[in-house]
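S.K.: Sequence and computational prediction follow.
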Amino acid sequence: MTPSRWSDLDRPPLNAAALRRAVVTPGGLWTALDVVDATGSTNADLAARAARGAPEGAVLVAEEQTAGRGRLDRRWTAPARSGLFFSVLLRPGAAAADGAAPVPAERWGWLPLLAGVAVATALSRVGGVDTALKWPNDLLVTVDGGERKAGGILAERSGADAVVVGIGVNVSLRADELPVPTAASLALAGAAGTDRDPLLRAVLRSFADWYGAWRAADGDPAASRLQQTYAAGCATLGREVRAELPGGAELVGTAVAVDGDGRIVVAPSDGAAERALASGDIIHLTATG
C-alpha cells in the first residue's frame, strides 16, 4: 500500500494553493508555482519547461526527489516531505518585465551565491537557526557544537538566456535518517519550527528581493551588496582549507576573500601567490572562531 501524504503527521504536505496566493503576485518575480508529489529532479523538469518557453519566475517544488543532484553529480536523497526540494527558473539573459536590461553572462556565476545568501538569511530569520555558507553553495548549521551541512544549491544554465537554480534543504530529517554523519537538518539544529510552508515563502521572498537588486545593478555584486553580504556570511573565509581541484590537484592554504567574479581566493600555505578558484571542492581544515 502506498503511504498517504498524511501518514507522518510531523511532515504534512505543502499547501500549493496557499503558497501560490502568497508568492505569485502581480508584478512580482514569481509567475507560477507547482508542487508535485515526487519527481526525479526538479532541475531537470524545470529545464525542460524552460526549453519549451516557460517564463522567468516559474517555481517547481517536489515533496520527494528520487534522483536529486548536487554539485559534482552527487546524489541528494531524503524522505518524502522531510525538506524543501525545489527549483526556480531565471532568465538573466533576457530583458526583465520591469525593463531591466539583460545581465552580462559573465556575471551569472553569482546566481548560486545569491541563492545561498537568500536562503541563509530567510532560514535564519524565520527558522531561528543560524545558517552559514560554505563556498560556493553549501548551507551549514551547528549541531552538538559541530558544523554540518543542511542544504545545497545547484545552478545550471538552460539555453541561451536561462538558468535553473535548484535548492535542497533538510528541514525535519531525524538523526537516524541522515545519509552521512556530516549531514544535518533544521530540526536537529534546534529550529523554532519545521512548518515548511512559511519557510518556503520566506526563502522565495528573500530570493526575489536579492535577485531584483542584483538585476537592477546589472549583475554587479558590489553595487547590489551581494558580494559584501556573501562574504559576511561565508564560513569558509579566514579558514585553513584544502581545495580539491579538477584533475586531481590539491591546494592547501587560507581562504582570504571572495572576488568580484565569485571565486574563492586562497593564500597557499607554502607562501606562493594567492590563487582565485572558480571551481573545486573545499574542505574546511580548521574550526571557526
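M.R.: Received the coordinates, thanks.

S.K.: Every contact and neighbour count from this point should use C-alpha atoms.
M.R.: OK.

S.K.: Next up, the contacts around A118.
M.R.: 203, 206-207, 210 (CA atoms under 8 Å, 6 or more residues apart in numbering).

S.K.: ditto for D281
M.R.: Counted by CA under 8 Å, 6+ apart, D281 has contacts 243-245.

S.K.: now those residues: which count as buried?
M.R.: 243-244 (16 or more other CA atoms under 10 Å).

S.K.: Which members of the contacts of D281 are positioned in strands?
M.R.: Within these, residues falling in strands by DSSP state E are 243-244.

S.K.: Rebuild the contacts of D281 as CSV, extending it with distance to P55.
M.R.: As requested, the contacts of D281 are arranged in CSV below (distance: CA to CA, whole Å):
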residue, distance to P55
A243, 37
E244, 37
L245, 36
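
S.K.: Turn the contacts of A118 into JSON lines, columns for secondary structure.
M.R.: As requested, those are exported to JSON lines (DSSP: H, G, I helix; E, B strand; the rest coil):
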{"residue": "V203", "secondary structure": "helix"}
{"residue": "S206", "secondary structure": "helix"}
{"residue": "F207", "secondary structure": "helix"}
{"residue": "W210", "secondary structure": "helix"}
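
S.K.: Including neighbour count and distance to L154, could those residues go into TSV?
M.R.: Below are the contacts of A118 laid out as TSV (neighbours: other CA atoms under 10 Å; distance: CA to CA, whole Å):
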residue	neighbour count	distance to L154
V203	21	16
S206	21	18
F207	22	15
W210	20	17
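
S.K.: List just the nearest of these to K149.
M.R.: Taking CA to CA as the measure, K149 lies nearest V203 of those, at 17.6 Å.

S.K.: ok, that closest one - contacts?
M.R.: V203 touches 118-119, 122-123, counting by CA under 8 Å, 6+ apart.

S.K.: And the strands in the stretch 101-250 of the chain?
M.R.: 132-134, 138-143, 146-158, 162-170, 240-244, 250-258 (DSSP state E, counting those that start in this stretch).

S.K.: nearest residue to G57 other than its sequence neighbours?
M.R.: Once flanking residues are discounted, G57 sits nearest to W30: 4.1 Å by CA to CA, 6 or more residues apart in numbering.

S.K.: nearest to A187, of the strands of the stretch 101-250 of the chain?
M.R.: Comparison of these against A187 by CA to CA identifies strand 162-170 as nearest, at 8.4 Å.

S.K.: tilt between that closest one and strand 138-143?
M.R.: For strand 162-170 against strand 138-143, the angle by axes from the mean of the first three to the mean of the last three CA atoms, to 10 degrees is 10 degrees.

S.K.: quick one: strand 162-170 to strand 146-158, angle?
M.R.: Using the same axes, to 10 degrees: strand 162-170 against strand 146-158 is 160 degrees.

S.K.: Second structure for comparison follows:
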Amino acid sequence: MSPSDTSGSRWNDLDRPPLNAAALRRALVRPDGLWSEIDVVESTGSTNTDLVERAARGATDGTVLVAERQTAGRGRLERSWTAPARSGLFFSVLVRPGDGVPSEHWSWLPLLTGVATAAALSATANVDTALKWPNDLLVTVAGEERKAAGILAERYGDAVVVGVGLNVSLREDELPVPTAGSLALAGASVLDRETLLRAVLRSFEEWYGRWRAAGGDPAASGLQEAYASGCATLGRTVRAELPGGRDLVGEAVAVDGEGRLVLATGDGVQEPVAAGDIVHLRPAS
C-alpha cells in the first residue's frame, strides 16, 4: 500500500493513535459504577450537542461520548473550540442527578468537573494545573498561564451534559490562539490519551459520588473547599465582563455556596458574579 493510500486511515499519525473504545468500557463500565455506556466516534460536530440530543431520547445516566475530532466544538458564549484530530480529549458526559440533589446545586457540576479533571491530571501526568473561574483549566508554559481545557455544561430536563475539551499533544504551531496551551507544552509526564481519559472519568465518578451523597451540598461534600484551593482566580484583581456590556473590577475573594465568584470592589462592596468572562489583571498577592 502506498503512503497516499493511508491518508484517510485512522492510523496514519502514529504519534496520535486512536482510542480503544472496548478497552475503555472494560476499564470503566461496571454494574455498581456511574458509567453505563462509553462510545467513541471518529468525528462529530460537538459531543455536547450530540449528547443533549441523546438526552432528549432518554439516554441513560452515566453515558459518555468521546470524539477523536470535533468540527464544531463549543465553549461558553458559543465560542468555537478547534484542534487537530486525536490531539486532545474531546468528550461529554451525561448525568441525571435525581431528586436527591436540588436543582439549585446543579450549577456546581462544571466546577466539579474542573476539580476532578485537575486532580486527575496532577496525579496521573504530574503536571501543575489551576482552575480559572468558572470553567477553564490552566497550565504553565514557559512561565505563563495558558488555557489547556474548557468545560461547558448544558441542562436538558432532568439531565445535565458536561463537555470537556482538553489539549493533550498540541504543538506550539498548532495552537488556535497564543494564550492556549497543552499538556505536552506544560511538560506532562503522561500523554497517552486512554490513560488520561480513564483517570479523568474515575476522578469525576469519585467527586460526583461525594457530591450526590451530600445532596449536592458543595461544602459538606468538600467540593467548595477543593475548588477554592485550586482556583487561580481567587486572591487576584480581576475584571468581570458581565452580560449586557457591564464591567466590574475587584479582588476575587471567594466562591460562594452557589458557585458564584465574589468580588470585593474598590467601594467596599462584595458583589457575586454568576456569569461572565473573567480577566486576570494582576497575580495573587
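M.R.: All right, it came through fine. No experiment lies behind these values; they were computed from the predicted model shown.

S.K.: what does L191 of structure 2 align to in structure 1?
M.R.: Aligned counterpart of L191 of structure 2 in structure 1: T194 (TM-score structural alignment).

S.K.: Isn't its match up against N170?
M.R.: No: T194 of structure 1 is not in contact with N170 according to CA atoms under 8 Å; the separation is 9.9 Å.

S.K.: Which one's more surrounded, these two?
M.R.: Neighbour count, other CA atoms under 10 Å: between T194 of structure 1 and N170, N170 has more, with 27 against 21.

S.K.: Now do the same for the more buried one: its match in structure 2.
M.R.: Match for N170 of structure 1 (TM-score structural alignment): N167.

S.K.: Quick check: that match vs R26 of structure 2, distance?
M.R.: N167 of structure 2 sits 25 Å away from R26 of structure 2, taking CA to CA, to the nearest Å as the criterion.

S.K.: contacting residues around the aligned partner of T236 of structure 1 in structure 2?
M.R.: Under the alignment by TM-score structural alignment, T236 of structure 1 pairs with T233 in structure 2. Taking CA under 8 Å, 6+ apart, we find T233 of structure 2 in contact with 131-133, 252, 280, 284.

S.K.: same thing but 7 Å
M.R.: 132-133, 252, 280 (CA atoms under 7 Å, 6 or more residues apart in numbering).

S.K.: thinking again about what came up before, number of nearby residues for the alignment partner in structure 2 of the residue nearest to G57 of structure 1?
M.R.: Aligned by TM-score structural alignment, W30 of structure 1 pairs with W35 of structure 2. Residues contacting W35 of structure 2 under the criterion other CA under 10 Å number 22.

S.K.: Please apply the same query to A187 of structure 1.
M.R.: When neighbours are counted by other CA under 10 Å, A187 of structure 1 registers 20.

S.K.: Roughly how far does it sit from D138 of structure 1?
M.R.: Taken as CA to CA, the span from A187 of structure 1 to D138 of structure 1 is 17 Å.

S.K.: Please enumerate the helices of the stretch 151-285 of structure 2.
M.R.: Along the stretch 151-285 of structure 2, counting by DSSP state H, counting those that start in this stretch, helices occupy 193-213, 223-230.

S.K.: The first one vs structure 1, average distance?
M.R.: To tie it back to what came earlier, the one meant is helix 193-213 of structure 2. Superposed on structure 1, helix 193-213 of structure 2 shows a mean distance of 0.3 Å to its aligned residues (mean CA distance after the TM-score superposition for structure 1).

S.K.: for the last one, same thing?
M.R.: Once the two are superposed, helix 223-230 of structure 2 sits an average of 0.2 Å from its aligned residues in structure 1 (mean CA distance after the TM-score superposition for structure 1).

S.K.: Show me how far that helix is from its chain's centre.
M.R.: 15 Å (CA atoms, centre = their mean, to the nearest Å).

S.K.: quick check: angle from that helix to helix 193-213?
M.R.: Going by the same axes, to 10 degrees, helix 223-230 of structure 2 makes 140 degrees with helix 193-213.

S.K.: Not counting its own residues, what contacts helix 223-230 of structure 2?
M.R.: Residues contacting helix 223-230 of structure 2 (CA under 7 Å, 6+ apart): 112, 115, 130-131, 218-219, 255.

S.K.: Roughly how far does the match of T236 of structure 1 sit from R282 of structure 2?
M.R.: On the measure of CA to CA, T233 of structure 2 and R282 of structure 2 end up 10 Å apart.

S.K.: and if you look at H105 of structure 2?
M.R.: Remark: distance between H105 of structure 2 and R282 of structure 2 (CA to CA) = 31 Å.

S.K.: what about these two, which has more around it?
M.R.: H105 (17 against 13).

S.K.: Excluding chain neighbours, what is closest to the aligned partner of that one in structure 1?
M.R.: Counting by TM-score structural alignment, H105 of structure 2 corresponds to R107 in structure 1. Once flanking residues are discounted, R107 of structure 1 sits nearest to G219: 5.8 Å by CA to CA, 6+ apart.

S.K.: So that neighbour is in contact with V103, correct?
M.R.: Yes: applying CA atoms under 7 Å as the test, G219 of structure 1 and V103 come out as touching, 5.6 Å apart.

S.K.: Would you double-check that L51 of structure 2 falls in a helix?
M.R.: Yes: membership of L51 of structure 2 in a helix is supported by three-state DSSP.

S.K.: how many neighbours does it have?
M.R.: 25.

S.K.: Kindly report the same for L72 of structure 1.
M.R.: L72 of structure 1 has 9 neighbours, counted by other CA under 10 Å.

S.K.: Out of the contacts of D281 of structure 1, flag the one nearest to A47 of structure 1.
M.R.: Distance to A47 of structure 1 across the contacts of D281 of structure 1 (CA to CA) is lowest for L245, with 27.6 Å.

S.K.: counterpart of the closest one in structure 2?
M.R.: By TM-score structural alignment, L245 of structure 1 lines up with L242 in structure 2.

S.K.: Next: L90 of structure 1.
M.R.: Going residue by residue (TM-score structural alignment), L90 of structure 1 aligns to V95.
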